[in-house]
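Q: got a predicted structure here, sequence first:
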Amino acid sequence: MEKRAEIKVYGRVQKAGFRDFIDEIAFNLNINGYVKNLDDGAVQVVCEGDKDAISELLKKIDITQYPIRVENIDVVYKKPTGEYTTFELIRDEDLTTATYERMDVAARYIREINSNLGQKMDSIGGKIDVLGGKMDSLGGKMDSLGGKINFLGGKIDVLGNKIDQARVEITSEIRLSRDNFRFHLDERISTIERELSLIKAKVIP
């Protein structure tokens, strides 16, 4: 069922990349209309689309995620007019303000990439620990077999020790690589954010 929603969002929602965020969500949900800043500090969204898609839009934009903090959302539903064929981000401010906001958007995406990479690296570390546990279990079974077969026991113990040594070396190397990668990534992020701050300082008098 198609609906039209006229939305006003209040809070820390201007000069924070919020309209770009809404534009991306509307695109993914196949919603048409526009988003723009209002003189009273709010952000206005007028959109038409599937009722469930608009409900999903409202859920996704109700966020507190630095530098955005949504405090209140007013919605008025009306009959759709079909006047929109795409979703448009209306930029009516001066070039300096627009540049400042685009920098905030870039910084937000960089923080998200850093967070996602960190989570993936932690997941890899967990899988390595699980693998190490399985190798320990395998070593125990091989020791038991060695006790039952005296002739092969010595050889299996030697093999078990080599496996344990290899596991320790591999785990240590991967963890070191992960820590080094995270350190260099954090350092790069800090450098980029400092450069963005310098650019802002030069662009905005």
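A: Okay, I see it.

Q: CA atoms for contacts and neighbours, from now on please.
A: Fine.

Q: three-state assignment of the residue nearest to the spatial centre of the chain?
A: In the chain, the residue lying closest to the centroid (Cα atoms, centre = their mean) is E112, at 3.7 Å. Under the three-state scheme (DSSP: H, G, I helix; E, B strand; the rest coil), E112 adopts helix.

Q: count of neighbours near the closest residue to V203 other than its chain neighbours?
A: Nearest non-adjacent residue to V203, counting by Cα to Cα, 6 or more residues apart in numbering: T96, 6.5 Å away. Using other Cα atoms under 10 Å, T96 has 12 neighbouring residues.

Q: one more: S55?
A: So S55, with other Cα under 10 Å, has 11 neighbours.

Q: show me the strands in the protein, by range?
A: In the chain, the strands defined using DSSP state E lie at 2-12, 32-37, 43-50, 64-65, 68-78, 87-89.

Q: kindly provide the distance from the nearest residue to D157 once chain neighbours are set aside to L152.
A: Using Cα to Cα, 6+ apart and skipping the chain neighbours, the partner closest in space to D157 is D143 (6.2 Å). Distance from D143 to L152, counting by Cα to Cα, to the nearest Å: 10 Å.

Q: can you pick out the residue with more neighbours from those two?
A: D143 (19 against 13).

Q: contacting residues for that one?
A: Residues in contact with D143, defined by Cα atoms under 8 Å, 6 or more residues apart in numbering, are 153, 156-157, 160.

Q: you'd agree V105 is up against D20?
A: Yes. Judged on Cα atoms under 8 Å, V105 makes contact with D20 at a distance of 7.4 Å.

Q: next up, a second structure to put side by side with the first:
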Amino acid sequence: MQKRAEIKVYGRVQKAGFRDFIDEIAFNLNLNGYVKNLDDGTVQVVCEGDEAAINELLKKINIVQYPIRVENIEVSYKNPTGEFKIFELIRDEDITTATYERMDAAARYIREMNSNLCQKMDFLGGKIDVLGGKMDSLGEKVDFLGGKIDVLGGKIDSLGGKIDVLGGRVDSFGGKIDVLGNKIDLARVEISSEIRISRDSLRSHLDGRISNIERELALIKSKVVT
């Protein structure tokens, strides 16, 4: 809903850059009208526009921020006339007073920028601290991982030792197999030799028996013939 608001602001509001501050807010809220100083030391604002925008303007100008101190705000609402096309800052004082006020406004902007910069630096510092904490945590994790790797290395060395021992046992077992094989080969040779000896002895024994039989037969034959 479109409305017209006639506002009067009391406090330390003149010669402090307050009108420039109101002009900027009204511009950003798309309000039309004007702001000016009154002879009684107050600031007058007349604006037309959306009701929500006017309410936002009232919230934003109700400040205590050096060198501005707002003590009270009076507001009366009327139907909009549409007479304003823009929002303007009316300066009806002498050039010296206007210059000093603009300087005050510039000083206030610089303080705001400095304050915002400090807040951003603090925020950045907080992030750096958090990052440092994460780096410390990461370092601890790396140390912990290094410890695990060392333990794993020890286990691998121990496993390697066990494998070496097992290899020695396998070699020893292989040696025993080789010895057994040698013994089997030797036994085979001994058995073969014994078989050969027995065969030769049997042949010799049979040859002797046959020779005796042949001699006996030859003797019998000679006796029969005679």
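A: Noted; the coordinates are in hand. Please read all numbers here as calculations on a predicted model, not as lab measurements.

Q: so after superposing, what's the score?
A: Remark: TM-score between the superposed chains equals 0.72 [TM-score structural alignment, normalised by the length of structure 1]; 153 aligned residues with a Cα RMSD of 1.4 Å.

Q: need the contact list for the nearest residue to L38 of structure 1 once chain neighbours are set aside.
A: Distance criterion Cα to Cα, 6+ apart; nearest residue to L38 of structure 1, sequence neighbours excluded, is Q44 at 6.6 Å. For Q44 of structure 1, the contact set (Cα under 8 Å, 6+ apart) comprises 6-9, 35-38.

Q: cutoff 6 Å now
A: Contact analysis of Q44 of structure 1 by Cα atoms under 6 Å, 6 or more residues apart in numbering lists 7-8, 35-36.

Q: would you mind putting those residues into TSV with neighbour count alongside?
A: TSV is the format used below for the contacts of Q44 of structure 1 (neighbours: other Cα atoms under 10 Å):
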residue	neighbour count
I7	19
K8	19
V35	23
K36	18
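
Q: which of those residues lies closest to Y77 of structure 1?
A: I7 (8.7 Å; Cα to Cα).

Q: what does the closest one correspond to in structure 2?
A: In structure 2, the residue matched to I7 of structure 1 (TM-score structural alignment) is I7.

Q: just checking, that match touches C47?
A: No. Counting by Cα atoms under 6 Å, I7 of structure 2 sits too far from C47 to count as a contact (8.3 Å).

Q: quick one on the thing from earlier: which position in structure 2 aligns with the residue nearest to V203 of structure 1?
A: Using TM-score structural alignment, T96 of structure 1 lines up with T96 in structure 2.

Q: gap between its match and K176 of structure 2?
A: From T96 of structure 2 to K176 of structure 2 the distance is 116 Å (Cα to Cα).

Q: K36 of structure 2 now?
A: 114 Å.

Q: what of R91 of structure 2?
A: 115 Å.

Q: any idea how far R102 of structure 1 is from I61 of structure 1?
A: For I61 of structure 1 relative to R102 of structure 1 (Cα to Cα), the value is 18 Å.

Q: more neighbours: the two, which one.
A: I61 (18 against 15).

Q: counterpart of that one over in structure 2?
A: Checking TM-score structural alignment: I61 of structure 1 goes with I61.

Q: leaving out chain neighbours, which residue sits closest to its match?
A: Nearest one to I61 of structure 2, counting by Cα to Cα, 6+ apart, is I22 at 6.7 Å.

Q: that neighbour: neighbouring residues, count only.
A: 23.

Q: could you measure from it over to N28 of structure 2?
A: Distance from I22 of structure 2 to N28 of structure 2, by Cα to Cα: 10 Å.

Q: and the spatially closest residue to L145 of structure 1 that is not a sequence neighbour, how many neighbours?
A: Among residues not flanking L145 of structure 1 along the chain, G153 sits closest, at 6.9 Å (Cα to Cα, 6+ apart). Under the neighbour criterion other Cα under 10 Å, G153 of structure 1 is assigned a count of 17.

Q: cool, and Y10 of structure 1?
A: When neighbours are counted by other Cα under 10 Å, Y10 of structure 1 comes out with 18.

Q: and if you look at the one 5 residues further on?
A: Neighbour count for K15 of structure 1, taken as other Cα under 10 Å: 20.

Q: if anything else comes up later, I'll come back, but that's it for now.
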